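**Q** Using only what follows, build the 3D model:
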Amino acid sequence: MIQLPKNRKEEVRVRMREHRGERYVDVRTFYMTERGETRPSPKGLAVRADLADALADAIHEVARQDGVDED
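**A** A predicted model of the protein is given here:
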């Protein structure tokens, strides 16, 4: 698992998960409760493991662009 700080109260976790026999890369926001417990939020993305490299390439390509998409 890889943990990346998002802000003071949240972090992004990237981890390998399995669901119904299929492997997924799960990228999910976790938050800290008032009791100090870390909980997953519904904010996230699960991608089949065989598509992870293509997604990473797409993220790198978009990050290198100068402009901003307006949708």
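
**Q** Only C-alpha atoms from now on, for both contacts and neighbour counts.
**A** Will do.

**Q** Is the residue of the chain most remote from its centre part of a helix or strand, or is it coil?
**A** Within the chain, residue 35 marks the point farthest from the mean C-alpha position, 24.0 Å out by Cα atoms, centre = their mean. Under the three-state scheme (DSSP: H, G, I helix; E, B strand; the rest coil), residue 35 adopts coil.

**Q** list the contacts for it?
**A** Counting by Cα atoms under 8 Å, 6 or more residues apart in numbering, residue 35 touches no other residue.

**Q** Could you also give me the structure for this next sequence, so I can compare it with the first?
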Amino acid sequence: MKIIAQIPKNRSEEFRVTAETFKGTPLVHLRVWYMMEGGDFAPSHKGVAMHPDNLPEIIAALQRANTEGGD
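**A** Predicted coordinates for the structure are as follows:
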């Protein structure tokens, strides 16, 4: 697994974008990782895995959400 980005969510959680191959299929994960006792991080069930082909459409949607806001 290759860590692409680690983005703080709060004091005990972070978003991680990772890339890996599963059974020959490339995947990109966006997942919440949480701090365990002792300070190490572990992946939670909160997140998604997607094929890299989906990224351009997802990035475009996120950019629209950023400019249009939530109102």
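
**Q** How alike are these chains, TM-score-wise?
**A** Once superposed, the chains reach a TM-score of 0.85 (TM-score structural alignment, normalised by the length of structure 1), with 68 aligned residues with a Cα RMSD of 1.2 Å.

**Q** returning to what we had before: the residue farthest from the centre of structure 1 maps to what in structure 2?
**A** Under the alignment by TM-score structural alignment, residue 35 of structure 1 pairs with residue 38 in structure 2.

**Q** now residue 9 of structure 1
**A** Residue 9 of structure 1 maps onto residue 12 in structure 2, by TM-score structural alignment.

**Q** Could you list which residues are in contact with that match?
**A** When contacts are counted by Cα under 8 Å, 6+ apart, residue 12 of structure 2 touches 34-35.

**Q** Relative to residue 33 of structure 2, how far out is it?
**A** Between residue 12 of structure 2 and residue 33 of structure 2 the distance is 9 Å, computed by Cα to Cα, to the nearest Å.

**Q** give me the element residue 6 of structure 2 is part of.
**A** strand 2-8 (DSSP states H and E).
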